[in-house]
Every structure is written in structure tokens, then in C-alpha cells.
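Q: pasting a predicted model and its sequence here:
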Amino acid sequence: MATTEELIKALADVLAADQISENETVRELHGKDESYHAMKLPDIVVFPKNTEEVSAVMKVSDRFDVPVVPFGLGSSLEGHVIPAKGGITIDFSLMDRVLDVRAEDFLVTVQPGVTRTKLNKELKKHGLFFSVDPGADATLGGMVATNASGTTSVKYGVMRDQVRDLEVVLADGTVIHTGNLAAKSASGLHLNGLFVGSEGILGCFTEITLRVYGIPEFMMAARASFPTVHDAVEAVVSILQAGIPIARVELVDEMSMRQVNAYADTDYAERPTLFLEFHGNEAGLAQDVEFMKDIVADHSCEDIAFESDTAARNQLWDARHNLAYSYITSNPGKKLMVTDVCLPISELAGAVDHARDVISTLDMPAGIVGHVGDGNFHVLLMMDMNDPDEIAKADELNEKIVHYALERGGTCTGEHGVGTGKQKYQQQEHGESLLVMQKIKQALDPKNLLNPGKVISVETEAD
């Protein structure tokens, strides 16, 4: 492997001096994400401004057999951007332009460093919005890389459903496009589906074309409390079975409602609660809401409050989105673990009950939240990274929740991705299909230089 000096010299031929850094503070910022996984510093961080520069960096990587890790904002939760084998981190923060808004086609093309809120600010001028809302103000490149979803996926779908085309730089510097601008295609293999969720192990995204939507005429939010988590989850199942076109439905358990009130200075009932939102026209929503009220009443709903005012709706969703940070600030010295499984809707209530039973055996701060409209839920658990007993308990909790999901036809990760944290479950979840994934990785990245050590294990002669 080349020395750092040799790498910097080679990179200086394709990038300006201020686009290359070996500063220790800069490297530390790129050696971690928001997960509990251990830090590992890259040797060099580069800041390309366009596709040509990314391609040039990849060619340097290929020539010197140096690993490359793409980096957005570092908001990932399973160690995705931690450079397990050092090498070069490509920071996409300078590639943050909205390139083209095709309002008539409901499409937008962006560079990977554009954040979700920046995109929606630009789209609002055209009466449009981008639907995927994971909570964190992540970059679009990172959201594509992990197939992010979030609160609105029950109505609009996940990241994979929004991607129309990707410009991708492969391991040897080759630039390809994975799709086109058409609404559908029966031509060739579905490369969009392959690259979305690939977590940087197959290539680096340099342009992303996404589907966007018209801003709804009317939005209404609701907050419904229940005596038990089981009642709340069963209410969601009934709402979906009734065909009510709900845009968001989030579960927040009583522990987490206490956190919401403490962090956001609200006075919501500290009971298992559903946060809901409806999009549509005012007359149609009025009928849907009345039907929904009857359904939740059948599941012992104790109280329900509605908000159509924009500020009040935003306060509700800000409280939900900031929940993880409220746990962190309330437990100084501890680190947050966020579990992430997704199951068939019919199995969700049992899975949440099982998770609560496991949590009850731990003497550790923990709550349950989730995008329960699509069967996805999380346990937020605070642990002391200097306490081996707490780490062991956290690992056991995660194991039990994942195995419960996999045994019932679910997945070990609904939206956070695999990274390093969920890699050990890939064989159990995918079986022989994992061999196909490994062959694809080896075909596109034969030297295993693209984010090595993540998602799937492959061996090369260098290893």
C-alpha cells in the first residue's frame, strides 16, 4: 500500500490543495458516525466538487489499492462511514447543488451532498416536496446509500421507490447511469434497485434523480393515547386494513413520551401514543378522520387531539424527530443504541410486546418508537460504553429483537442499513442469496476497495 505522502502527491494532481486534508481533527470528524461503533480514522479526507474529480479520486484509489469510503453528514447508525481499513474518505459536502427541477415531470436532480431540508426549501418554490423523512437532516446521497425511509413511508414509500436515476462512479473510476427519466421501464436489469441501499460498497453516487410530489392541499395531525402499546399497534393495523389513506403514523411509548415532554417542554399525556398525519383535500380528510376516530375508540383510545395549524403540526413532528437526541441529552456519559427491525404488519404487535418484555429485564433507560404503519420499530437504549455488563445486555437485547423478526419473515434492518452492526445477521436473513450479493460485489469491486468491511464479507488476495 502507498504511503500517505505518495497518496497526497497523487491526489494533488487531480484536486486543489484545499480539497485534501490529513488534519487530525478533520480525520476524527470522518472516523465516526452517530452510532456506538468504535472510531477509526481515515488517512486522508478529500472534498471533490464534481463527478470528474470523484472519478479521478477513484482512479488513484485503484492505482494504489487504497480503500475509499463515501461520507455525507455522518448521521448513520450502524458504522457505515467508519473507515474500517483506513484509506481515503470522500466527503461530498461541496457537491451540494440542486441541479434541475423538472416540475412538470415531478422529478428533481441533485448532487449527493444536498440535504433533505435544503431540497424541500428549493422544491417549495414549485409547489412540490420530497417525501422521505428519516428525521435527521441527512444528505440525499446518504439516504440513497442506506435506502432510508422514515415517518412518511407508509403513504409515499421508501427511498428506493423515489429513485429514477443515479450517476455512479465505480471502483475503477468508470461513470455509469443506472436508470432514466421515464416513469417505468422493462429494459435491462434494475440497477437502481441494486445500488440503492448498497452503502458505498458498489460505487459513489454523484448525481441523483428523484421523484417528488405536489404539496397536499390540506394536512391534519393527530395525537392519540392508549392504555397499552399493544392497543396502539392493533389500532394501526385496523386503520390500515380499513384503507384510510394515512400519511404518517408513529408509535411513541410512555417512556419516550416522558422524554418528549422533558425535551420539548410539552405536556402531552405520558401514555403509549400514536402520532398521525393525514394529507389530502379538506372534505375528504374530514370523512377519513371521523372513520379513524371510530377505529381507535374500538382499541381503547383514551384521548385524541387534532392539529391543522402548521406551527402546531410542526411542534408535534419536531418532538418526534428530536426524540433520540432527548434520550442522549438526558443521559450524559452514555451512548445511544437504536435497534431497527421491520416485520409483516400482522406480526408487529407481538414483536413490540416481545421487545417490551426484554426491556423489562434490563435496568437501563430504554423506550420504543417506530414507523409502525409499515411494520418498522426501534428500541432506543442508553448504555455506558465503559461498562462491559451494560454492553453485553444491549447486545443481547438487539440479538433477541432481530431473531424474533427474522423468525417471522421480517428483516434485521428496516431503514438504518447493515454497516458493520447488522453484518452478522446477513447469512440468517438471506441464505444462499448472500452468495449472489458477494459475487456482485466482487465483480464490481474486485479489489474490495469500496467501503470494505461493510454489509457483506468478501475476501481478496490482498486480504
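A: Structure received.

Q: contacts and neighbour counts: CA atoms only from here.
A: OK.

Q: now the host helix or strand of I295: buried residues?
A: Assigned by DSSP states H and E, I295 falls within helix 282-298. Neighbour counts over helix 282-298 (16 or more other Cα atoms under 10 Å) mark L285, D288, V289, M292, I295, V296 as buried.

Q: check stretch 232-250 too.
A: Residues of stretch 232-250 classed as buried: 232-240, 244-250 (neighbour count, 16+ other Cα under 10 Å).

Q: try stretch 56-72
A: Residues of stretch 56-72 classed as buried by neighbour count (16+ other Cα under 10 Å): 56-62, 65-72.

Q: quick check: the farthest pair among these?
A: D65 and G72 (22.8 Å; Cα to Cα).

Q: how about F275, what does it touch?
A: Each residue near F275 by Cα atoms under 8 Å, 6 or more residues apart in numbering is listed here: A221, A222, R223, A224, R248, V249, E250, L251, V252, L316.

Q: in a strand, it, correct?
A: Yes. F275 forms part of a strand when assessed by DSSP: H, G, I helix; E, B strand; the rest coil.

Q: nearest spatial neighbour of I20, skipping sequence neighbours?
A: Leaving aside its sequence neighbours, I20 sits nearest to V46 (Cα to Cα, 6 or more residues apart in numbering; 4.6 Å).

Q: revised request: answer the last question for G150.
A: Closest residue to G150 apart from its sequence neighbours, by Cα to Cα, 6+ apart: P134 at 4.1 Å.

Q: tell me how many other residues crowd that neighbour.
A: P134 has 21 neighbouring residues, counting by other Cα atoms under 10 Å.

Q: now it: which helix or strand?
A: Judged by DSSP H and E, P134 forms part of no helix or strand.

Q: second structure follows, compare the two:
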Amino acid sequence: MTVAVEFIVNQLKQVLLEEQVSTNETVRQLHGKDESHHALSLPDIVVFPRSTADVSAILKIAHVERVPVVPFGVGSSLEGNAIPIAHGISIDFSEMNAILEIRPDDLLVKVQPGVTRSQLNKELKKHGLQFTVDPGADATLGGMAATNASGTTAVRYGVMRDQVRDLEVVLSDGSVIHTGNLAAKSSSGYHLNGLFVGSEGTLGCFTELTLQVYGIPEFVTAGRAIFGTVADAVSAVTALLQAGIAIGRVELVDEDSIQQANIYNETAFAEKPTLFLEFHGNEAGMQEDIAFTEAIFEDFNCLSVEFEQDNAARNKLWEARHSLAYAYIHAYPGKKLMSTDVCVPISKLAETISYAREQLDIAELAGGIVGHVGDGNFHALLMLNPNDPQEQAKADHFNEQIVQYALLRGGTCTGEHGVGIGKMKYQSTEHGAALAAMKSIKTALDPYNIMNPGKIFT
């Protein structure tokens, strides 16, 4: 331990209990990585706050001593968002995991940032409620807000930013603010919720979140629609949305990914481009939507549609979708997963996915394409040899091609994973002069650049 680190540790131990401060090598290793392909970088110190007061005290020390601070949830991020590339202090929120208040009549819940989505939904189920944002991983709600996470249900319920009613935020100098209130809408002041959600820990640390929740639907039906080509499948989704059908989930899984899902989950799905579907609502209305969907799909050369109303069969279907990343990892031992993440206007989705598939074949990289196609967001899952620079270069070139293709069509370089480390180089192209405004906000709120430095922009 260097003299400088020892000095900070001693200061932290004056405001926290000794067991809340760690310089243990193994603990630091766990906080030096996420689930991305980006390189390991260890924090000097890991702290485990138990209250807003603890977080405020940590940041006051960091502010005075100009020490970098990086918030950490469970490390499930995919763009190096929580990797402490400038070292310093990693703030692990796992001990701030209380569900503080459930307000069923207001359809609101107040939680600490370390609460995971499965933990919250288990408690909400007792009230006939659910929290809808579903990124696949059992991420913390603080981390999900930090990256503006979304996932399979965004087509129906919206992304994380749409669910946040209020945040308690500790700023870089240790001061505490609230960004909203309990009202469903407001025309008062700047929209701070929208500013802080998606800021990836670069503007402050979330210590409480007030979130919108929803009633559990009366009926849920899931199914698979099988197509001859990816283009037909995506075009069918575009027609589905234009028809105004309120679908709960619609996910694309390409041929290669279905093959991996079958091996990993011991399923026997047809190895063709497939849409995984889910409808929510009352029984009569849902049956009308399903019939209308089937009629629309016929116009796009749909080979078959199969629906599952049995709860176990429905869960197996979505387990196959959610476990795809692990299916690829299992199929390529020793390789590292790289997941791309672009989002385009729905009218441009079919051509963008077709382009991505062509480029993936040209690059001769192992992988497949999946996507939340109802909102124009898709991912290429690539398996790379971490010791092969040539393979990494091919993957980076592929990612560059699809990002530029998306940006030229009015899209974004990241639909839900966040900017982190890997997408910083696209920020100027995507945002233009607005990037300078973002930097001005960063400087105003974090003048010493201690909050997750080296993320979003340099």
C-alpha cells in the first residue's frame, strides 16, 4: 500500500467502520472488472457504505483529496462502465439493499441502489405489482438507472428513464439533492431525472430511487414465430407496431443463436430466424391481438407461429432468450464475449440487421444477432480469443462498421449498455455541438473530475 493510499484509508476509517473499508487484493480484483471484454483495472480501495450519510462522508474526503470515485453494483455492465480505470475508490452498494417503501395506491416504490430487480419483484408480487425493466442480468436498480437499462419489456413499458420519479443523489462534494418528486408529471424546473439517469456515475452517486411499478397483467401468453429470413422477421415486427398492437415483448433470435440456445437449454426449437413474443392483457383482447398478429405475419412469409399459455413452458422460452450470452460462452470455452449495442429508427432496423449479419459473415467471427426489435435495438454477440489481437481487431472493425451505419441512419451507438469505455469515440459524431454542453454540465457538477473519470468522454 502506498503512503497516499494509506492516508486515504485512515481518513475513511474515521467516518466508516473498519469492515466497511477494504484494500484486500481479492476484493479489489472483483471490483476491477465487469462482464465486458474491457481490460481489468483495480481500485486502490473498496468501500461498503450502509447509508446516504456514509456515501456523503466518502465523497467529502474524495473531493478534498481529489481521489477518483466509481460506483459499483454487481458488475453486470457490458461497456466497462464500472471499471475504475483511474483507480481510486470503488463504492460497492451491496449493503444498501433495502426496499424502503411500497406505495401500491400510487404504483410507486422507494429503494436503495443495491436492491436487485429480482429482489424487488419478489416483494412486489405480494401486492400484485411488478417492476418491468428487464435487462436479463439480475442487476441492481442503481446500476440500471446509471446506464438507463432497458431490455425485453421496453417495447411495452419503456426504459429505465421512463420509470424514475425521483432520485436521491450525492454529488461530488458530498452534498445531497433530490431530482424529482412523487407526482406523475411536472413542468417545474429542469428535468434532472433525465439528466442523472444514464450518467454512469459521472455526475454523482444514487442513494435512493423512487420508481414506477405496474399491475401484473391478468393474462400472459408467449410464443415463437419462425421465419425464413431475418429481414422478413424484422419487417413483420415493423408492421406489427405500425398496426398499433400493444405487445409485451418481441425479441429477435437469429439462426446461429437458436442453435446455441438449443444446445445450452436442451430445447428443440427450429433453427431458423425466430421472434420470441409475449402478449399481456385481458383474455378477450389478447386473443384478438394474437389473431391480428398471425394475420400480419402471414404477409411476411412466416413459416409457423406457436403459443404457450402454460407458465412453465413460457418460462422455458424466456430462459432460452435470457441465457443466450451464457450459451455462447459455454459453446466457446476460453473465449470472451463481446456484445455490441446499437439502436436505429424502426423503419431502418431490417436493413441495419441485414448489414450487420453480412459484415459478421465477412469478418468470419463466431457469433449471432439478437435484439429487442420492437424498439429498434439489437446486439451482435461475438466470441473472441482474448490472446488474439487480430481477432480483437476484426471485432473492433465490425463494431465500428455497424455503429457508423446506425449513426448515419439517425440511430445511436448504444441503446442500453451505456457509453462506458468502448463508445466514447463515437460521442462527437453522435452529439455534435451538444457534447460541449454535456461537458459543461459535468464540469459544473464535478469540477475536479473525480466521479468515474474517463467514462462517456475524456
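A: Good, I have the coordinates. Being a predicted model, the structure only gives us computed values, none of them experimental.

Q: overlay them and tell me the TM-score.
A: In this superposition the chains share a TM-score of 0.99, using TM-score structural alignment, normalised by the length of the second structure; 457 aligned residues with a Cα RMSD of 0.8 Å.

Q: nearest to G173 of the first structure among the contacts of F275 of the first structure?
A: Set against G173 of the first structure, the nearest of these by Cα to Cα is R248 (40.3 Å).

Q: which one in the second structure is aligned with L41 of the first structure?
A: L41 of the first structure maps onto L42 in the second structure, with residues paired by TM-score structural alignment.

Q: for the residue nearest to I244 of the first structure when sequence neighbours are not counted, give its distance to G243 of the first structure.
A: Using Cα to Cα, 6+ apart and skipping the chain neighbours, the partner closest in space to I244 of the first structure is D288 (6.2 Å). According to Cα to Cα, to the nearest Å, D288 of the first structure stands 9 Å off from G243 of the first structure.

Q: got it, and A297 of the first structure?
A: Note on A297 of the first structure: its distance to G243 of the first structure, by Cα to Cα, is 17 Å.

Q: try A269 of the first structure
A: Applying Cα to Cα to A269 of the first structure and G243 of the first structure gives a distance of 28 Å.

Q: just checking, what packs against whichever helix or strand comes after the helix holding I295 of the first structure?
A: Reading on from helix 282-298 of the first structure to the C-terminus, the next helix or strand found by DSSP H and E is strand 303-307. If you count contacts as 3 or more Cα pairs under 8 Å, 6 or more residues apart in numbering; DSSP states H and E, strand 303-307 of the first structure packs onto strand 218-225.

Q: packing partners for the strand it packs on?
A: If you count contacts as 3+ Cα pairs under 8 Å, 6+ apart, strand 218-225 of the first structure packs onto strand 273-280, strand 303-307.

Q: distance to V352 of the first structure added to those strands, as CSV?
A: Shown next, in CSV, are those (distance: least, Cα to Cα, whole Å):
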stretch, distance to V352 of the first structure
strand 273-280, 14
strand 303-307, 22
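
Q: in three-state terms, label the nearest residue to H372 of the second structure once chain neighbours are set aside for me.
A: Nearest residue to H372 of the second structure, sequence neighbours excluded (Cα to Cα, 6+ apart): E251, at 4.9 Å. Three-state call for E251 of the second structure (three-state DSSP): strand.

Q: where exactly do the strands run in the stretch 301-450 of the second structure?
A: With strands called from DSSP state E, counting those that start in this stretch, the stretch 301-450 of the second structure shows them at 302-308, 336-339, 342-343, 366-372, 377-384.

Q: residue contacts, the match of L41 of the first structure?
A: Going by Cα under 8 Å, 6+ apart, the list of residues near L42 of the second structure reads R28, Q29, H31, G32, K33, I83, P84, I85, H87.

Q: filter those down to just the ones in helices.
A: Taking DSSP state H, the ones among the contacts of L42 of the second structure that sit in helices are R28, Q29.

Q: how far is the longest helix that the second structure contains from where the chain is centred?
A: The longest helix of the second structure (DSSP H) is helix 389-408. Computed by Cα atoms, centre = their mean, to the nearest Å, the chain-centroid distance of helix 389-408 of the second structure equals 20 Å.

Q: for that helix, give me the average deviation versus the first structure.
A: When the first structure is overlaid, helix 389-408 of the second structure sits 0.4 Å from its aligned residues on average, using mean Cα distance after the TM-score superposition for the first structure.

Q: please identify which helix or strand holds the residue positioned nearest the centre of the second structure.
A: By Cα atoms, centre = their mean, the mean C-alpha position of the second structure lies nearest to A149, the distance being 3.4 Å. A149 of the second structure belongs to no helix or strand when assigned by DSSP H and E.

Q: from the contacts of L42 of the second structure, pick the one nearest G143 of the second structure.
A: I83 (12.8 Å).

Q: aligned counterpart of G374 of the second structure in the first structure, please.
A: Match for G374 of the second structure (TM-score structural alignment): G373.

Q: strands along the stretch 51-200 of the second structure, start to end?
A: 69-72, 89-92, 99-103, 108-111, 129-130, 164-170, 176-178.
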